[in-house]
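Enquirer: Quick check, what structure comes out for this input:
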Amino acid sequence: MKIYFLGAGALGCAIGGTLAAAGSEVTLIDPFEAHVEAINRDGLRLKGGDTERVVKVRAALDSHGLEPADLVIVLVKSFHTRAAIEGAKGIIGPETAVMSLQNGMGHEEILSEVVGREHVLAGKTYVGGVLLGPGHVIAGTRGKRTVIGEFDGSMTPRAQAIAAEFERADLPCEVSDNIMGVMWDKLLINVSTGALSGITGQVYGSLYAVPEIEATAIAAVAEAMAVAKASGVTLSIKEPRDAWVMAAEGLPYEFKTSMLQSLEKGSITEIDFINGSVVRGGRKFNVPTPVNQTLVAAIKGIERRLEAK
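Expert: Alright, predicted model coming up:
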């Protein structure tokens, strides 16, 4: 299968490199020139546990000159989604599937507006990754599942083919008939810790040591669950505290959320696609979301302060 990754940061490299090592025809597309050059020159160094391997995989700064793909996986930062897919129209053929594995909600609507809803399916992944340097990534793939699906819940040949390609690379993948529920389940976990970690500057160990933070996290998740219920989504997470507990499972004391990492780098965050999506849903279905509104406002204020520096 010919698979292009729009966004070859830590996660794109972790998944793309693993697929390439198993024989998929992968191209990693990313504007980070030193990263692309290192991958093409030396191969992609994938570190997993105490072992490291070098994978030969093609990388490119953009999609210019590439043939249409069988599958385009979108893993750019949420706020770059529209620009990335607009710039990649040349690799979208009549049968190309386009799938986001990004955090948060709302990406599929953007992708559908640009390439047509018939091309788009949804997915969520629990694979992790850390970019150590150009062409060098920690890939947390072992036992980490990816769930994909069609919006209407149908078990299509294309979804099954994608899952089979992942499985062939020892990347656990299943096709769900309730992908919206899967996406909301993952959103609840992001809602529980991302903004609070970013606002307080706390790593997971210290974040989980403050009862007031836990209470606020549970309240934010409860709002998100109410919005999901109002929109007709069936969740597998039944209690707000479960999302808070699940968010920290298997992670070290010093783990930092992506939102905290973005703020520490002076970058804007994906708040609009995480807590912000809860707020938008609340407005649509007339569900109060004061906790999430407050978290969004606080993160926006921090972003504004960093921007002014």
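
Enquirer: Only C-alpha atoms from now on, for both contacts and neighbour counts.
Expert: Fine.

Enquirer: any idea which element Ile138 lies in?
Expert: For Ile138, the enclosing helix or strand under DSSP states H and E is strand 136-140.

Enquirer: What residues sit buried inside that strand?
Expert: Across strand 136-140, burial judged by 16 or more other CA atoms under 10 Å covers 136-140.

Enquirer: right, and Gly266 touches Arg304 too?
Expert: No. Counting by CA atoms under 8 Å, Gly266 stays clear of Arg304, with 10.0 Å between them.

Enquirer: what about these two, which has more around it?
Expert: The neighbour comparison of Gly266 against Arg304 (other CA atoms under 10 Å) goes to Gly266, with 15 against 12.

Enquirer: Check the spacing between His119 and Val175 real quick.
Expert: Counting by CA to CA, to the nearest Å, the separation of His119 from Val175 is 17 Å.

Enquirer: More neighbours: the two, which one.
Expert: Remark: of His119 and Val175, Val175 carries more neighbours, 22 against 18, as counted by other CA under 10 Å.

Enquirer: This protein: helices as residue ranges?
Expert: 10-21, 33-42, 81-86, 107-115, 157-168, 179-200, 204-207, 211-230, 240-247, 258-264, 275-285, 290-308 (DSSP state H).

Enquirer: before we go on, could you also do this sequence so I can check it against the first one:
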Amino acid sequence: MRVCIYGAGAIGGYLGAELAQVDGVEVSLIARGAHLAAIKENGLKLLIGEEERVAKVTATDNPAELGPQDYVIVALKTHQAWDVADQMVPLLGPDTAVVTCQNGVPWWYFFGVNSAYQNLRLNSVDPDDRQWDLIGPQRAIGCVVYPATEIAAPGIVKHTYGNKFALGEPDGSMSERSTRLSQALQEAGFKAPVLPNIRDEIWLKLWGNLCFNPISALTRATLDVVATDPGTRALSRAMMEEAQRIGARLGVHFRVDVERRINGAAKVGAHRTSMLQDLEKGRQLEVDALLTAVQEMGRLVDLQTPHIDSVLALIQQLGRTQGLYPVFPEDSGSPESLVVD
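Expert: Here you go, the predicted model:
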């Protein structure tokens, strides 16, 4: 089994280091800069508690060097994955599966659904149908990521908690390619169930991310504060209720209620959300897959989203003033090629 991890950062590095220990799995990594140089020189180091593991794997910044793979696991943020879609093409053989590990609404969301929205494209996450056309939705396997990891230093990934990567086919089938990948991930020590409706799992994580992330970035507050302060908790609840109505109209089942979801976030403690961390580090904000896509889907099913709209406008404006979100020209519906990484 040939597996390429496209984006060997914190999550991708964690996946790659563990999968490399499995017999019969040939792992390669796409990385860049100092991180890539360190991996090439010393291997990819993974810190789990007091244990240090070193994986000797092929690492490059040029996908064309690797050739077609059985699986390409995309561990980039949504806007980054869109940017490099053309660079993934050399990795794609006739049967290559592409596993999307991004937060939020994936670009293939309406592929394989048995509804009036089948094969509808979402401009908010895939402008100009770039990924749909270059990669192809038939290759997609959904993945919802739960572990918390970070790059401790170039070439060194630190695992904090969690080991679940939920998988699912867009059409809900228990395909051979999904079960084969699940088995490899389980051999590597991960929890990797193949779910009959991956969209339910996508929405469960999205449900919190769409409110907690932007509110924390706007207020600089940690997750426990956002989820317990009366004002930000009420705003989070209102945004989640709007999103739940959209999801329900699209056939999504929410297995927990709003209060339980917010309480679960509060229990995580003084966690700085990924959007807050990106803001502090001057990295492009991941707004569209978490909020703009939900707004777009709301318009699709004729539901208003006043609270989501307001928070989206605020976080977009914050991102633009900081140079961390694309600026949309007045005469165009698509972003300029401004990317700050």
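
Enquirer: what TM-score do we get after superposing?
Expert: Here the superposed chains carry a TM-score of 0.93, computed using TM-score structural alignment, normalised by the length of structure 1; 303 aligned residues with a CA RMSD of 1.7 Å.

Enquirer: Output the contacting helices and strands for the strand holding Ile138 of structure 1.
Expert: Under the contact definition 3 or more CA pairs under 8 Å, 6 or more residues apart in numbering; DSSP states H and E, strand 136-140 of structure 1 sits against helix 10-21, strand 44-48, strand 128-133.

Enquirer: Just name the most buried of these.
Expert: helix 10-21 (a mean of 25; mean count of other CA atoms under 10 Å).

Enquirer: ok now do the residue positioned nearest the centre of structure 1, which residues does it touch?
Expert: The centroid of structure 1 falls nearest to Gln102 when counting by CA atoms, centre = their mean (2.4 Å). If you count contacts by CA atoms under 8 Å, 6 or more residues apart in numbering, Gln102 of structure 1 has them with 74-78, 124.

Enquirer: at 6 Å instead, please
Expert: Counting by CA atoms under 6 Å, 6 or more residues apart in numbering, Gln102 of structure 1 touches Leu75.

Enquirer: what does it align to in structure 2?
Expert: Aligned counterpart of Gln102 of structure 1 in structure 2: Gln102 (TM-score structural alignment).

Enquirer: ok, Gly33 of structure 2 - how many residues close by?
Expert: Gly33 of structure 2 has 9 nearby residues by other CA under 10 Å.

Enquirer: and the gap between it and Pro154 of structure 2?
Expert: 9 Å.

Enquirer: Structure 1: which residue goes with Val252 of structure 2?
Expert: Per TM-score structural alignment, Val252 of structure 2 is aligned with Val233.

Enquirer: burial of that match, as a residue count?
Expert: 19.

Enquirer: Find the residue closest to it in space, skipping its chain neighbours.
Expert: Among residues not flanking Val233 of structure 1 along the chain, Gly181 sits closest, at 5.6 Å (CA to CA, 6 or more residues apart in numbering).

Enquirer: show me the contacts for that neighbour.
Expert: Contacts of Gly181 of structure 1 (CA under 6 Å, 6+ apart): 233-235.

Enquirer: again, 8 Å this time
Expert: Contacts of Gly181 of structure 1 (CA under 8 Å, 6+ apart): 233-236.

Enquirer: And Ala226 of structure 1, by the same measure?
Expert: For Ala226 of structure 1, the contacting residues are Val287, by CA under 8 Å, 6+ apart.

Enquirer: just Ala20 of structure 1 next, same as before
Expert: 26, 55-57.

Enquirer: Recalculate using a threshold of 6 Å.
Expert: Val26.

Enquirer: same question, Thr146 of structure 1
Expert: Thr146 of structure 1 neighbours (CA under 6 Å, 6+ apart): 124-125, 173.

Enquirer: Pick the one among those closest to Ile15 of structure 1.
Expert: Using CA to CA, Thr125 is the member of the contacts of Thr146 of structure 1 that lies nearest Ile15 of structure 1, at 9.7 Å.

Enquirer: Can you find the partner of the closest one in structure 2?
Expert: Aligned partner of Thr125 of structure 1 by TM-score structural alignment: Val145.

Enquirer: nearest spatial neighbour of that match, skipping sequence neighbours?
Expert: Phe165 (4.9 Å).

Enquirer: Please say which position in structure 1 Met239 of structure 2 maps to.
Expert: That one, Met239 of structure 2, aligns with Ala220 by TM-score structural alignment.

Enquirer: Could you report the neighbour count for that match?
Expert: 25.

Enquirer: how about the helices and strands packed on strand 136-140 of structure 1, which one is nearest Leu61 of structure 1?
Expert: Here helix 10-21 is closest among those (CA to CA), at 13.9 Å.

Enquirer: Please consider this matter closed, and thank you.
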